[in-house]
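Peer 1: Need coordinates for the following:
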Amino acid sequence: MGLGEMSKDVTMKVTIKLLAMAILGGTMVIWIMMPTSTYKKIWLTSMRAKLGKTTTFGKPGVNLLVYMFPMILLAFLGCIYLHLKKKTSVDQFHSVLERKKRDKFGALRKPLLVKGPLGIVTVTEVMFLTMFMTLLLWSLTNYFYYTFVTITPQSAAVHGDKIKLKRWEARLDSISVRLGVAGNICLAFLFYPVARGSSLLAAVGLTSESSIKYHIWLGHLVMTLVTSHGVCYVIYWISTNQVYQMLEWDRTAISNLAGEIALVAGLLMWATTFSAIRRRIFEVFYYTHHLYIIFMLFFVFHVGISYSLISLPGFYIFIVDRFLRLIQSHNNVKLVSARVLPCDTVELTFSKNPMLMYSPTSILFVNIPSISKLQWHPFTITSSSKLEPEKLSVMIKGQGKWSTKLYQMLSSSDQIDRLTVSVEGPYGPTSTDFLRYSTLGLHDSLVMVSGGSGITPFISIIRDLIYLSSTSTCQIPKMTLICAFKHSSDLSMLDLILPISSEISSFLDIQIKAFVTRETESTHNKNIIKPLCFKPYVSDNPISPILGPNSWLCLATILSSSFMIFIIIIGIITRYHIYPIDQGLNKYTSAYKSIIYLLAISVSVVATSSIVVFSNKKQYCTKNDQVVEGLSPLVTESSPQQLLSQSTSIHYGERPNLNKLLVGLKGSSVGVLVCGPRKMRQEVAKICSFRSPENLQFESISFSW
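Peer 2: The predicted model follows:
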């Protein structure tokens, strides 16, 4: 890429950032003003006068323009920004000084809260959580103020349509509505964190795995508010002798029965999210969570399509992501080998398209039909797409029913020639910032603290840094791996740090401090690691990116095209079918209108996604045939075991003294990464907390939400 073209791309990135900030700022103003009388009486009235009476979109057109269009546009701009970022990215070592400038905000990444119901929360997360809760409280305060000030004994008498209400009954009716409106605010943001391939998450440096906790927080808020909304209405109906309202399905207004069905579906999902159920019987949690389809469908029926468009943008982006995952999951991938470790752990190695690139700490969702056709489980990738361009490996620890069955299947038989596997992903950060801890100093380092299978993401980081050390003359951070295991057999996980082949660099600047907590001497025998080779079916394919090498550009095409098609379909149907009926004696049924909108969204997403995926697959497969033969691996004279043996120290019968190991580390920027049990993460977070030395930069990698 020439300097002129690179400069042009950088200018476009800056322009996109400014435009996105303007759109986001405008959207925030809308959300802040929405509960006020100014918005209802002036802004909304003006917009409905101009847009709400059009023959093309009608009343839903206002919410389409104000709430849905900006978020789809933001997602589109995020895709373009990430595509340009990928094009203009240079070797990570050449941007060390730029990372140091960004590191002046390192204090914002430090943990502020370590223990409590929210888990480990950084300064930045507390700031945004405070902002969101302020918005929620602002909305509720405005709504309740309107309820208690405007409803008088005189107005309460005419509050009901057919019956005379008492003042407290009229207020309860109004409060119930306001609680539902507040719940819709949370619902509007609920699906963004679980769209795994979302450009909105990636553009701000988040992954779906690290954002799951935001989804959990929002889910609890949504269900608290909508349950309160439902309970208040039940009390209201009983007190006013209107129990029959619970079974009412209004043709053109609010449908009470639909709301109750949505609430029941939501309560079933909510009940299975608590750890007592989720951790012990994960399958119940997993299957019950598919009731989100029922919840969203009947929510739309309950409030009508016009109002539900406020919360549909996040769901729209989620639907696009979910359908792309569905397409990918229908392909069987090529499983080439496995290693069975003595610690109830297996490493699966798949064939990978060399053009598929992913960052360390990425995850892969795996399905093995011979164990369960419906269950999908996420596992951290241990391989490096740079060090091993044609292979992708995941480590699976036997901790649940599914993983235990897999381990027993592979460890008990030598006769398994092939295993049918489907995958979704990989999903992970668009880029890694582990090298921000590298400067021109001699003492800067990267410290990785793991417990048990928490070592998995660090294997991918180490392999990636090994590759970079062999292709650059710049300094990489000194690596220290502190790992705690229960039994000496778990030490076999250390054998996965380097690939089994010799395709590695001989340079390895790493110290490994392993602690075996429940044994005082070694009972580990490396010779009992069992290798397996498979003979995949001819129809099995290497793991490839579902949208090809230009995935962000393809996703931008899908988002923009599908939304345009959706708008065109709705415009035509409204103008020539819905509008003529609404102008007659009978209004068009709200449920039918909702179905039309949902079908239009589904058709547009399915059509555009399918066309982009299958047309891209043709070109991608052709390019792949030309690329595979041209790869040449790095070669080293030393074996992986020789490279690690001199840098590993093992301590039996003791736990790592993390305070002693971390406090006092020299260097202007020391990265401290932790992955393991909750207590370990909390202990490391406390050491690296907001009041700790500034040089400790904390980052938690957690997959046990």
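
Peer 1: From now on I want contacts and neighbour counts done on CA atoms only, so please keep to that.
Peer 2: Will do.

Peer 1: Off-centre distance for the strand or helix carrying F301?
Peer 2: Using DSSP states H and E, F301 sits in helix 292-303. Distance of helix 292-303 from the chain centroid (CA atoms, centre = their mean, to the nearest Å) equals 22 Å.

Peer 1: Next: stretch 15-24.
Peer 2: 23 Å.

Peer 1: re earlier: which other helices and strands contact the helix holding F301?
Peer 2: When contacts are defined as 3 or more CA pairs under 8 Å, 6 or more residues apart in numbering; DSSP states H and E, helix 292-303 sits against helix 256-271, helix 590-627.

Peer 1: Go through these and pick out the most buried.
Peer 2: helix 256-271 (a mean of 20; mean count of other CA atoms under 10 Å).

Peer 1: and that one, what other elements does it pack with?
Peer 2: helix 208-239, helix 282-288, helix 292-303.

Peer 1: Of all these, which one is nearest N695?
Peer 2: Between N695 and the helices and strands packed on helix 256-271, the tightest spacing by CA to CA is seen for helix 208-239, at 23.3 Å.

Peer 1: So which bits of that closest one are buried?
Peer 2: When neighbours are counted by 16 or more other CA atoms under 10 Å, the buried residues of helix 208-239 are found to be 208-216, 218-219, 221-223, 225-230, 232-237.

Peer 1: Sequence B follows; please return its structure for comparison with A:
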Amino acid sequence: MKSNAAWQVFFLVVFVGYIFIWAMLPTKVYKNTWTPKMNKNLNSTYFREQGTNLLLFSFPIMLLAVLGCVHLHFKTKSNSPSNWRCFRSMRRPALVMAPLGIVNAVELAFAAMFVVLLIWSLANYLYISFGNLHMHTLGEKVWQAKFRSVSLRLGYIGNTCWAFLFFPVTRGSSLLPLVGLTSESSIKYHIWLGHVSNFLFAVHSVGFIIYWWAMTDQMYLMLQWSSTYLSNVAGVIAFVLSLGMWVTSFDRVRRKAFEVFFYVHHLYVLFVFFYMFHVGVAYLCLILPGIFLFIIDRYLRFLQSRSKSRLVSTRLLPNGTMELTFSKSPELSYTPTSVLFLNVPSVCKLQWHPFTVTSNSNLEPQTLSVAIKSQGSWTQKLYTQLSSFDHLEVSTEGPYGPASSHFLSRESLVMISGGSGITPFISILREIIHKTTTGSTIKAPNILLISTFKNTTDLRMLDLLLPLSGTPLDLSNLQLQIEAYITRETEKPVEDSYKKQIQTKLFKPNPLDSPISPVLGKNSWLCLAVIISSSFVLFLISLGLVTRYHIYPVERRKDNYHYSFKILWDMFLVCASIFVAASVVFLWQKRKISAEEKQIQNVDFAIPTMSPASWLCTMDTELESLPHQSLVQSTKVHFGARPDVKSILLECKGSDVGVLVCGPKSMRHDVAKICASGSAKNLHFESISFSW
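Peer 2: The predicted structure is shown next:
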């Protein structure tokens, strides 16, 4: 515990120092006192104008990322609980409203501080700028110069947002777990930063268009690609691309035309390319860490997805739900509520979709399962192909999940789901089943599962609570109560209408397919630390050599070295360093993984002859399976009713009750408001969803 506290203090000091540098950046002290001294010592012939920013803005985050990997490696090995229990009270919902969604006190505090940082930065930039106005054209008025200055500084503030934009979408991040976050739970931060930065860039761009067109008649400057300074036309191209991504990312467009949003959002690659030409190498170093870590993550995902995963079986439920079971390496370990990304080329070659992992790496060491509800065109095509084909090519990325199973430390758990929202709770239940059947010293929490379904056929989702493999399970020590609510049917269905069984299908093995394995092997966090550190050092060395022996000699002769070529060098060296370092470590680990995969045997399944969910409704057949009997005895079905969630939660006894909810937005918001009330201080809320 003392070592964990030491780690926390160190990470906190480095991060606070990093934010302090951002706060000092727009001040007179930084500009007039710090900058001249640092430039004298750091902007050498090896790094020129990038030296200071590389040290102050790039190095601290890269250091945190590397040491974060080391910390997570030892934390995973020791199975230590979450380090942020002291913030448990601050994680209670503090604000529940559209469009922000569910925001806890920690998020609200950090969001407020970030807004203060933006306002502080803009105020200081304008204070210094207005005190030293430059008239860029003959006869320019003071108010016009101030208008230009405001437009320019708004772009600076947008650059501050971009420094943090890529951290939430780095799936294999070593930074997010340090504060108890995952990439899927951090998507909302990416959305917030995206909206703010796009707004600032739009005002910045429109301001310059007005300045050049209506004030100074210099519209030709929009098409200028200077050889000695920033490129204006690159900024115009980046602005147009950002508008396309911004418009299609709004909730209404994204939900009604997901494919438009999906494909347009990938224009971020071109946007970053032209954006770098527009901001220059010095400002590039301010946002470099987020982009650097994201490229590492993206390249590792690419390497993992090149091999096809071995799809072993599927369970097709009558309500259109599919459970896909893959073969996996026993070395692959993941936590409950993890997410696996799937690509099925026969459905769509380009689209990747995230799905909740329902299996448990301890209970099912050789298989990994995901549950998919057939709702959109992509999932409907997948359901059809699973029903028709005897083999299916599937590529996977992940799984990605929280660093620890913090819910096990709760006294009791109340899990509230709507429809397919039950899927993340399946992996939690299987983890608790594993703990209760292996004689673990950790006391399993009491569990109340409240599931709401539209129709009786949706009740078949409860069949996924137990794994398909024939491993004997003893549920006698599991304190489980299931309250299932069927909202659109007022009575039990006629027996004949419920006899349709679950279709269990085994797929033919293909020698080209391979089990899902950890992309960087058993010690993935340490390998990631090696990749991050070695690629960043390689980038610095190569950048120093190129600058000293290629760029500096040209500038020393007073010749013009094209400004955009410096950007190209930076982009090339970043990508080359990452590709070399990541490829070497990946191939080194791949040899070990390939040797282990040869030892993986075929997985046997015990196909159930009777569905426990069917027994719940017909009540005329004895179940032979003891786990199924225990499951049925723990379940109560309510027809034509909705759960009174408020009274259920407020009646929960105990000082530490974890409340997990996954389902429609209205359900999540209602539960969050109940947990935020003063009368529910023993309730600790957590929402599991990609949308907020």
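
Peer 1: Which one, of the helices and strands packed on helix 256-271 of structure 1, ends up nearest to S669 of structure 1?
Peer 2: Of all these, helix 208-239 comes closest under CA to CA, at 22.8 Å.

Peer 1: for that closest one, packing partners?
Peer 2: Short answer (3+ CA pairs under 8 Å, 6+ apart): helix 208-239 of structure 1 packs on helix 167-190, helix 256-271.

Peer 1: and the angle from that helix to helix 167-190?
Peer 2: 160 degrees (axes from the mean of the first three to the mean of the last three CA atoms, to 10 degrees).

Peer 1: picking up where we left off before, now tabulate the helices and strands packed on helix 292-303 of structure 1 in a markdown table and tack on distance to I42 of structure 1.
Peer 2: Below are those laid out as a markdown table (distance: least, CA to CA, whole Å):
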| stretch | distance to I42 of structure 1 |
| --- | --- |
| helix 256-271 | 30 |
| helix 590-627 | 26 |
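
Peer 1: For K391 of structure 1, find the nearest of those.
Peer 2: helix 590-627 (14.3 Å).

Peer 1: elements contacting the closest one?
Peer 2: Helix 590-627 of structure 1 packs on helix 292-303, helix 305-308, helix 312-329, helix 551-573, going by 3+ CA pairs under 8 Å, 6+ apart.

Peer 1: Going along the chain, name the strands of the stretch 351-500 of structure 1.
Peer 2: Applying DSSP state E, counting those that start in this stretch to the stretch 351-500 of structure 1 gives strands spanning 363-367, 377-380, 391-397, 421-427, 445-451, 478-485.

Peer 1: immediately after the last one, which helix or strand?
Peer 2: Helices and strands here follow DSSP H and E; after strand 478-485 of structure 1, the next one along the chain is strand 510-516.

Peer 1: once aligned to structure 2, how far is that following strand on average?
Peer 2: Average distance, strand 510-516 of structure 1 versus aligned residues of structure 2 after superposition (mean CA distance after the TM-score superposition for structure 1): 0.6 Å.

Peer 1: post-alignment, the next helix or strand after that strand versus structure 2, mean distance?
Peer 2: Moving toward the C-terminus from strand 510-516 of structure 1, the next helix or strand (DSSP H and E) is strand 530-533. Here strand 530-533 of structure 1, set against structure 2 after superposition, deviates by a mean of 0.9 Å using mean CA distance after the TM-score superposition for structure 1.

Peer 1: Tell me the counterpart residues of strand 530-533 of structure 1 in structure 2, please.
Peer 2: Counting by TM-score structural alignment, strand 530-533 of structure 1 pairs with residues 503-506 of structure 2.

Peer 1: most centrally placed residue in structure 2?
Peer 2: S183 (1.8 Å; CA atoms, centre = their mean).

Peer 1: wait, that residue sits on P177?
Peer 2: No: taking contacts as CA atoms under 8 Å, S183 of structure 2 lies outside contact range of P177: 9.0 Å.

Peer 1: coming back round to it: turn the helices and strands packed on helix 208-239 of structure 1 into JSON lines, columns for distance to T45 of structure 1.
Peer 2: As requested, those are exported to JSON lines (distance: least, CA to CA, whole Å):
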{"stretch": "helix 167-190", "distance to T45 of structure 1": "19"}
{"stretch": "helix 256-271", "distance to T45 of structure 1": "27"}
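
Peer 1: Go through those helices and name the closest to Q328 of structure 1.
Peer 2: helix 167-190 (24.2 Å).

Peer 1: ok, average deviation of the closest one from structure 2?
Peer 2: With structure 2 overlaid, helix 167-190 of structure 1 shows a mean distance of 0.5 Å (mean CA distance after the TM-score superposition for structure 1).

Peer 1: Which elements pack onto that helix?
Peer 2: So helix 167-190 of structure 1, by 3+ CA pairs under 8 Å, 6+ apart, packs with helix 123-150, helix 153-157, helix 208-239, helix 312-329.

Peer 1: The residue nearest to the centre of structure 2 and V169 of structure 2, how far apart?
Peer 2: S183 of structure 2 sits 6 Å away from V169 of structure 2, going by CA to CA, to the nearest Å.

Peer 1: Identify the contacts common to the two.
Peer 2: Contact criterion CA atoms under 8 Å, 6 or more residues apart in numbering; residues shared by S183 of structure 2 and V169: none found.

Peer 1: Dump the helices and strands packed on helix 590-627 of structure 1 into a markdown table; add distance to I120 of structure 1 and mean neighbour count as well.
Peer 2: Listed next are those as a markdown table, based on distance: least, CA to CA, whole Å; neighbours: other CA atoms under 10 Å:
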| stretch | distance to I120 of structure 1 | mean neighbour count |
| --- | --- | --- |
| helix 292-303 | 27 | 21 |
| helix 305-308 | 33 | 20 |
| helix 312-329 | 26 | 20 |
| helix 551-573 | 31 | 19 |
